[in-house]
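1. can you look at this prediction? I've put the sequence above it.
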Amino acid sequence: MTISDTQTSIGGGARELDSSYADLFHVAPCGYLTTTPDGVITRVNGTLEAWTGRCAAELVGSRFVDLLATAGQLFYETRYATVLEQSGEAREVALSIRCADGRDLPVLVNAIRVPAEDGRQEEIRTAVFDATERQERERQLLLARRQAEASEARVRLLQDASIAFGLAMNEQELAEALISRARTGLLAVGAAVLLLNGNQETGVIADGVQVDPLLSTAIVGLVSQAIETGEIVTVERLEQADAIAPDLGSAMREQHLSALSIAPLRGATGTKGILLCFYDRDQDFDAETLAVEAAIARHAAQVLRRVRLQDELAHRALHDQLTGLGNRKLLEERLDAEISGAERDGRPLSVVFIDLDGFKPINDELGHRLGDDVLVEVAGRLRHAARASDLVARYGGDEFVVVCRNADATSAGVLAERFRLEVERPLRSLPARYAVAASIGVATWDPGLRSGPVETDRLLHLADEAMYVSKRTGRNRVTSVSA
């Protein structure tokens, strides 16, 4: 082989090698570019051209920073260029390139600063990697993490609510616990609980909001809607409130409210109450948020049923089932307490013992059902005639006892006469030929007049004996004694 043949062979190999490197450069699985130290692009490969939708002629001579989305440009100017200048390289910098079609391409950038040598100018060589799939994976991971955190927060909220509701001993405590969880867990600026018994409102408890002006507006219609459907009703923004009723929007604006939700406390036997949550910003009530609110409302309804059942059982244990008056157990407990209070405060205490005259013939001749009607009507009259501080109790059969706090002999005599006149009036449930009257005995104890204490049984016994004196001396009269 001649020298010229050898040179030709070497030259051909060099050209093939150059072509191979050029092909590797342009079809590399990453974008590649070089820039001057001040960021002007001098070379780009075909991959970057394809990704950006811009040809080399358009890219070369422009600044690399101008390819970036707005946020990336700010980062480039404040951080990227500084790091590259100080350390000579930058690794896995997350940026976004603005493509020719207007979309943003998420990328990771590695760059290295190559100093000038052997007549070559200083330049920056940059590799650009498509981060679309990585960004999507990260987004999915972040979404999953947020969902897990939200799920954990919901579980904690429901657990916390369950504990708080379980500690409630009455409706007031339950309503306060429900309002507290609505404000902390549902991020409401104010909340209110409207308690219902059947179709009757039994009370409203609120915190963080003046509920009366709101309940006087069209929100009442929304409450009715929640009760009828058993579903949560929402108002997401003031414009929606205005569309429902101008007075609702005005009432919300006055308290700087923008949204609300109305959740029925619905149990197996119907709606027992309403939870109203108020927000100072527009709300997008998504399905998960509504599900949590509904779960809290359902649990509160279950606890409310339990509390009311306990109250009913406690009431039954201390009250007469026929008349609704206190029974003998409640009478004894209350009289014990009143004796202690009277002795402590030095105030008088009186017991009025009432026995119905003419009741036995009614029971025997007209039957127990009509006799029960008479007892119920008499009980209502005694309750109406008594003072608010007096306890009216059914002692047994046709006997009633009234405990009169802070009543001396004179005051108790006036009250007893009022009871007698109330009983004596014709009863609606009786035929005209039947009449009922009352023989009454009054026993008064005044710790300010004598030093010795008195016992419950003693005071009741004295009033009972005085009542029998009234019976023996003509009935339908009042007899008073002092303990």
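-> It's in. Numbering: from 1, shown residues only.

2. contacts and neighbour counts: CA atoms only from here.
-> Fine.

3. helices along the stretch 1-150 of the chain, start to end?
-> Ranges of helices within the stretch 1-150 of the chain are 3-26, 46-52, 56-59, 70-75, 81-87, 132-167, based on DSSP state H, counting those that start in this stretch.

4. count the residues that sit near R15.
-> Applying other C-alpha atoms under 10 Å, we find 12 residues neighbouring R15.

5. list the contacts of F285.
-> Taking C-alpha atoms under 8 Å, 6 or more residues apart in numbering, we find F285 in contact with 234, 236.

6. the structure to be compared is supplied as follows:
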Amino acid sequence: MTSVAGDRRMDAAPSAATPNFEDLYENAPCGYLVTAADGTITAANTTFTRMLGHSRSELLGRTFQSMLTVGSKMFHETRFLPVLHLRGRVDEIALSLQCADGSTLPTLVNGVYLEESGEVRIAVFDSTERRDYERELLEARRAAEASEAQVSILQRASTAFTLADTEQALTAALAESVREAFAASFTAILLYDDAGILQVATGTHPLVSYIHAGLDTPSTEAVRLNEVVTVSGLDELRARFPHLEPAFIENRLETAIASPLTDKGQPIGVISSFFRRTREFDPPLLELLETLTQQASHVLARIRLQNQLALMALHDQLTGLANRQLLQIRLNQAIAAAERSGRPLAVVFLDLDGFKVVNDSCGHAIGDSVLRQVSARLRSSVRTSDTIGRYGGDEFVILCEDTDADAVTHVTDRILASVKEPLEGVPAEYPISASIGVALLDPGAETAVTTDGILGLADAAMYQSKNAGKDRTTVVVV
């Protein structure tokens, strides 16, 4: 009896485990539908109706193609159907379906074509999560590529900045780096000149006339606030800088950004970029701009310090004129140029009469003031191309290229008259005048001349003027 009962239980087990094929079809983990040869849907499972939010009756009789978005319809015609009929099946074709609520459902579609009946059996898989994942991967990849590109820009900029030994080279490298990083329509570097006015060092700045007119611009606001200033679109421009609208319209500009260049916290210039489209400046891009600005600021400060040291090495600290070392260099160059061109060169050697009495009686501060005032008068008495130097003490040398005897006489007459004018801080009883000696080089004479030789002749001529009564000029021709 027991054996018989056990056998019956064993016979019953397979019956209880028999699958419900209708349920497996209706509630399969993917949408399933069948279309006729003309694409009309003849069957669809419950999963597919839930995916789209349509009832079965709404789906039957419609074509599968009519359920697709516009882009997917084209892909269905050009990819899905040709491959299906050629190979008899397609796998993992990405198509987007229109849901009943108007939303779009991204899917992956497998299809089998039955040639005898023309019937197509289609499995539809919801790929929303996969699409989101792929989008995240794509965004991560783009972020990585952008980061890599920014690092590459910084590396190239760092190399260019390190190699730059002049302000011109540095500003050109900085402008190129910013243009590359931002793909700007215009980029310019502006630096403050000695008068405290922003001037274009390199690039194109469409608003420079507004800056020189004293009007507010993103560039001037950036240096005033000592922070990055952006203008994102014409609406913001009208609200903050309405007077700039004509220039923006004329140049077809939409967006602007400006970042100050600083040295020890003080603005020394500004980077300005303009765009002919609306731009958003995300944090990584702003961080890149800040890094480029900081690097360039440090290099600019270094270059200016080096220039200042070079200037100090070749110029007199009291008067700012060329010192003896620079005079030697310039005189060597002037002699060589005169010999090549055959044009005359005048070397003027000047000594102040009465300076020692002023220095001893009024003090060294007044003496220094006299030297500075005389230096300023010498500058106004000669051409800007002429070199003026303080040779030592109260002695000055002036190099006048392409200057003959008549021309140098006019120059020395102006110098004698200007030096005799009253000097600030010097009592009238201590007059100052000048004794001048001129060595005039005539290259046509074919006389070998050295720097020391022509300076010695000019110095000797000066002493002739001093011994002859002072306040006069003696000219010797070499």
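-> Great, that's in hand. As the structure is a prediction and not an experimental result, all values here were calculated from the model.

7. rewinding a little: check the helices of the stretch 1-150 of structure 1 for me and report the most buried one.
-> Mean neighbour count, computed with mean count of other C-alpha atoms under 10 Å, is highest for helix 46-52 among the helices of the stretch 1-150 of structure 1, reaching a mean of 19.

8. touching that one from outside, list them.
-> For helix 46-52 of structure 1, contacts defined as C-alpha under 8 Å, 6+ apart pick out 25-33, 55-56, 97-100, 128.

9. now swap in stretch 464-475 of structure 1 and tell me
-> Contacts of stretch 464-475 of structure 1 from elsewhere in the structure, counted by C-alpha under 8 Å, 6+ apart, are 353-355, 357, 437-443, 476-481.

10. what stretch of structure 2 does it fall on?
-> Stretch 464-475 of structure 1 falls opposite residues 459-470 of structure 2 when the two are matched by TM-score structural alignment.

11. buried residues, that stretch. List them.
-> The neighbour-count criterion (16 or more other C-alpha atoms under 10 Å) identifies 459-466, 470 as the buried residues of stretch 459-470 of structure 2.

12. what's the local residue count around D282 of structure 2?
-> Other residues within reach of D282 of structure 2 by the criterion other C-alpha under 10 Å amount to 8.

13. that one -> structure 1?
-> For D282 of structure 2, the aligned residue in structure 1 is D286 (criterion: TM-score structural alignment).

14. distance of that match from E236 of structure 1?
-> Using C-alpha to C-alpha, to the nearest Å, D286 of structure 1 is found at 11 Å from E236 of structure 1.

15. related to what we said a few turns ago, mark which of the contacts of helix 46-52 of structure 1 are buried, thanks.
-> Taking 16+ other C-alpha under 10 Å as the criterion, what is buried in those is 25-26, 30-33, 56, 97-99, 128.

16. quick one: which of the residues you listed is nearest to L167 of structure 1?
-> I97 (58.1 Å; C-alpha to C-alpha).

17. check contacts around the closest residue to the closest one other than its chain neighbours.
-> Once its chain neighbours are removed from consideration, I97 of structure 1 has its nearest residue in L68; the separation is 4.3 Å (C-alpha to C-alpha, 6 or more residues apart in numbering). The neighbours of L68 of structure 1, taking C-alpha under 8 Å, 6+ apart as the test, are 95-98.

18. please repeat the previous calculation with a cut-off of 7 Å.
-> Shown in contact with L68 of structure 1 (C-alpha atoms under 7 Å, 6 or more residues apart in numbering): 96-98.

19. can you give me the distance of it to L462 of structure 1?
-> Separation of L68 of structure 1 from L462 of structure 1 (C-alpha to C-alpha) stands at 101 Å.

20. likewise F129 of structure 1?
-> Between F129 of structure 1 and L462 of structure 1 the distance, using C-alpha to C-alpha, works out to 102 Å.
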